[in-house]
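Novice: Generate coordinates for the sequence data below:
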Amino acid sequence: MGFGERGWGDFEGVEGKSVIKEIWHDNKLTDWRIVPLKRFGLLKGGAGFPIAAQGLSGLEFPFYKVKDLQENDFFLSKTEHYISHETALKLGAFIFPKNTLVFAKVGEAVKLNRYKLLSMSSCIDNNMMGYVIDHNVLSSKYLYYLVNQTFDISYIANPGPVPSVGSRQMGYLEISVPTVKKQRKIAAYLDKTCATIDKVIEAKQKQLEILDDLRKSIIHKAVTRGLDDSVELKDSGVEWIGKMPQHWVIEKLKRLLSQPLMYGTNEAAELDDPEYPRYIRITDFGDSGTLKPEAFKSLPPDKAIGYYLEEGDLLFARSGATVGKTFLFSGYKGLACFAGYLIRARTNKIKLVPKYLYYFSKSHAYFAWKNVIFTQATIQNISATKYDYLPVTVPSVREQQLIVQYLDIKMKALDNMQSNLSEQISTLKQYRKSLIHECVTGKRRITENNARNKS
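Specialist: Modelled structure (predicted):
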């Protein structure tokens, strides 16, 4: 019997080794089978894709590369590359049909376990593999849910500096399947249920974005207008700051420091000895203003000398994707030093409260200044010389302290709201994952009513 002509009865004798098989046996799920992938379809690698053929549009077939697997959808639908039927023939590129499951077969991307379905007939490059499905016995949507939930092909990858998997290895991987009719019921149920969950998640993520915008607006108003709405205003002379209280001044950052701005050390981050000073790098902190415990690295004291941080020091990121990001060194128990992609600002505390400067670096005014700097440079980099000339609004120290106290209260309330939303999103994602797992392992029975009620 040829490919595409088999019936369910042809797989009665297939033996499997999955631990889940025993669970099915205990639950008496007699209409489920464990079958190697090669029995339900064709596994085939992609083709070489010369540079001269890349970057074209308006041709018959999309030509997908590994990076296209990053799309957040069932189907691959976007790419920068298209190819004609004639060129596909010249390259010996197989044209994979719609609903083929595709994934990485070479490189570190193998470990990411990303699987997508093709939305139309397409070609893939030679770092990818396609699984052309026999739709008489296997639902593509069911397979998508199954592999994204249960597959980890990194453990079968060929060892060496460049991981890889072949069609033979993939062919012997086993999948858990009921009849194709039941597969389709499960996929339809998951399509509708997951879509509902995803909409709720999306709504909560939008709420997080709104709270983030509100955070910046509250900070911006406090550090450019102060806390008294009745105070007389004047033009600050800085476009992105606008008007400010009459008694405030604008100062360049360098005039508000007790020491010149300083670059960190370029020592390699190789140690994680808790007895040594912590070595703070650009990747150690995010927008939350806290250090990531899992990112801990340390430097021997003799290499940290000259780069120690003091309470209230502010670190500016000077390059990379997070250029301009800031971190206030405060309340840390122990010694710490900082790395070369960071710049330390140590304020003159009789002129500038450190946390006021930190809040200023979270305002719309600061982000507008960054954008001006970026438009003047070919690469996104802000040197100490440029930070020296950052214009800062400066009220009296007492007023700075009151602004910091006000913002601490406001930010704590927003932090709590964002934390609750983030926990809800995490719970929904975990529920979605558990739901899929239960459905594709037979632990949750999907009836006609389930599928109909969700349609």
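Novice: Only C-alpha atoms from now on, for both contacts and neighbour counts.
Specialist: OK.
Novice: What is the subsequent helix or strand relative to the helix or strand containing residue 24?
Specialist: Using DSSP states H and E, residue 24 falls within helix 20-26. Using DSSP H and E, the next helix or strand after helix 20-26 towards the C-terminus is strand 33-36.
Novice: which helices and strands does that next one pack with?
Specialist: With contacts taken as 3 or more CA pairs under 8 Å, 6 or more residues apart in numbering; DSSP states H and E, strand 33-36 sits against strand 174-177.
Novice: other SSEs contacting the strand it packs on?
Specialist: Using 3+ CA pairs under 8 Å, 6+ apart, strand 174-177 sits against strand 33-36.
Novice: compare with the first, here's sequence two:
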Amino acid sequence: MSDVRLRHLARINPLTPAFDRLADNDELTFVPMEAVWPDSRLDLTRRRTKSAVATGYTRFQDGDVLVPKITPTFEASRSVLIQGLLGGVGAGTTELHVVRPGPDIDPQFLLYTVNTHTFLRLGASEMYGVAGQQRVPDSFLRDLRVRLPSLPEQRCIADFLNAETAHIDRLAAAQRRLAAKLREREALAVEHHLSQASSHQVRLKNVLLAPPSYGANESAEHDRRDWPRYIRTTDIAEDGSLRESTFASLPPEAARKYMMDDGDLLFVRSGATVGKSFVYEARFGPAAHAGYLIRARVDSSLMHSRLIWYFCQTRNYWQQVSEGTLQATIQNVNAEKYGNLLIPMISRDRQVPTLTALDRIVTKSRTLRRDAGRMLDLLAERRQALITAAVTGQFDVSTASGRNVTDGVPTT
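Specialist: Sure thing, here's the model as predicted:
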């Protein structure tokens, strides 16, 4: 048993000659960050031509291990062993490190090594960059010390973990299906109540005090609680709250033009979460919004902003967002498109009862979804603990799996 630096076992971010041999119009697999998941959620269905990804993208091939380099995806343990690429070649986001295993390390064992708690903890400590945009340097991967059993032992460990994690992944998939069903049922209930209460549809801009506006483009991030909070895309949680773990602030002079009022709506205008929405409330404290968020200041004498936020959870809303998406490198919905959204108009006397009913429905649904989420967290913890224990030799995998390794050869 020995500890070997990873650079002696694998190539880090190597060249991919197979990519260079493709013709410009040849198609290959395209893998954006949202497609990178460690189980059946790995999505290899996207296609691009070589010419479309010739510059500004990471290249890789079948058998490579892809390691996300940016927070929080790195900490979420989303490294994958890539197989089944179209023509054996792929390209994807530059936020991936490519680790190409050599002959002395089993690819599956390497994959589990970069999914251990130890690896993730050490990698997080090596990150550089500003808060919210920190990345793991490739020097961390090159210098990583890997506990290296013999190849037969590596394969025995990998086989054991393949079986055990597959069982955990099936349980996790069932929990995700449950959460998705609850989310779907919630959206249908919200849509039904809104349609029953509304008399007609209007453009969002017709219930606003001013045209939708963009936020501040400030790169500096501070943690001053006596300054206005700087609300960014990453701060907005799915349940309509703000994440305290990502708190940042702006100097008062920089924030002044972009300060939020109670009831203001925020919409994400680009990226993977385009369309996500949020209602600012005064209880969150003084705050300004970032440039990737569009502010819509609702006229409270016409419409309660939380009713509009509830509409933003429905299929009707997401269909409009999808139709309004400008196809570019990054999906984008501009302020004008948001202003032209068709929303249900509800008379003043029906707004409070409708809002009360929706609050009750959604509170119950999200309690159930939180329970499913806690179960997913427990399964993820179990999965990572098992991987860490097996890879680091904390228990005898050959005994646990009912197999023995004799003279370097696994036997039953």
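Novice: Could I get the TM-score for this pair?
Specialist: Once superposed, the chains reach a TM-score of 0.72 (TM-score structural alignment, normalised by the length of structure 2), with 371 aligned residues with a CA RMSD of 4.6 Å.
Novice: Check the offset of the helix holding residue 24 of structure 1 from the chain's centre.
Specialist: Mean-position distance between helix 20-26 of structure 1 and its chain equals 36 Å (CA atoms, centre = their mean, to the nearest Å).
Novice: That helix maps to which residues in structure 2?
Specialist: Under TM-score structural alignment, helix 20-26 of structure 1 corresponds to no residues of structure 2.
Novice: Neighbours of the aligned residue in structure 1 for residue 162 of structure 2, how many?
Specialist: Alignment note (TM-score structural alignment): residue 162 of structure 2 maps to residue 191 of structure 1. Number of residues near residue 191 of structure 1 (other CA atoms under 10 Å) recorded here: 17.
Novice: Residue 191 of structure 1 is in what secondary structure piece?
Specialist: Per DSSP H and E: helix 180-225 holds residue 191 of structure 1.
Novice: That helix vs structure 2, average distance?
Specialist: Compared with structure 2 after fitting, helix 180-225 of structure 1 has a mean deviation of 1.7 Å; criterion: mean CA distance after the TM-score superposition for structure 1.
Novice: Equivalent analysis for stretch 421-439 of structure 1, please.
Specialist: Counting by mean CA distance after the TM-score superposition for structure 1, stretch 421-439 of structure 1 comes out at 1.0 Å.
Novice: Give me the contacts around that stretch.
Specialist: The contact list for stretch 421-439 of structure 1 (CA atoms under 8 Å, 6 or more residues apart in numbering) reads 145-146, 149-150, 186, 190, 194, 197, 201, 204-205, 207-208, 444-446.
Novice: got a winner among the residues you listed for most neighbours?
Specialist: Among those, the one with the most neighbours (other CA under 10 Å) is residue 186, at 27 neighbours.
Novice: Can you tell me the closest non-neighbouring residue to that one?
Specialist: residue 446 (6.1 Å; CA to CA, 6 or more residues apart in numbering).
Novice: which residue in structure 2 lines up with the one you found?
Specialist: Residue 446 of structure 1 maps onto residue 397 in structure 2, by TM-score structural alignment.
Novice: Residue 417 of structure 1 too?
Specialist: With TM-score structural alignment as the criterion, residue 417 of structure 1 matches residue 368.
Novice: Can you say which helix or strand has its match in it?
Specialist: In this structure, residue 368 of structure 2 sits in helix 348-391 according to DSSP H and E.
Novice: Once you drop chain neighbours, what's closest to residue 66 of structure 1?
Specialist: The nearest residue in space to residue 66 of structure 1 (CA to CA, 6+ apart) is residue 104, at 6.1 Å.
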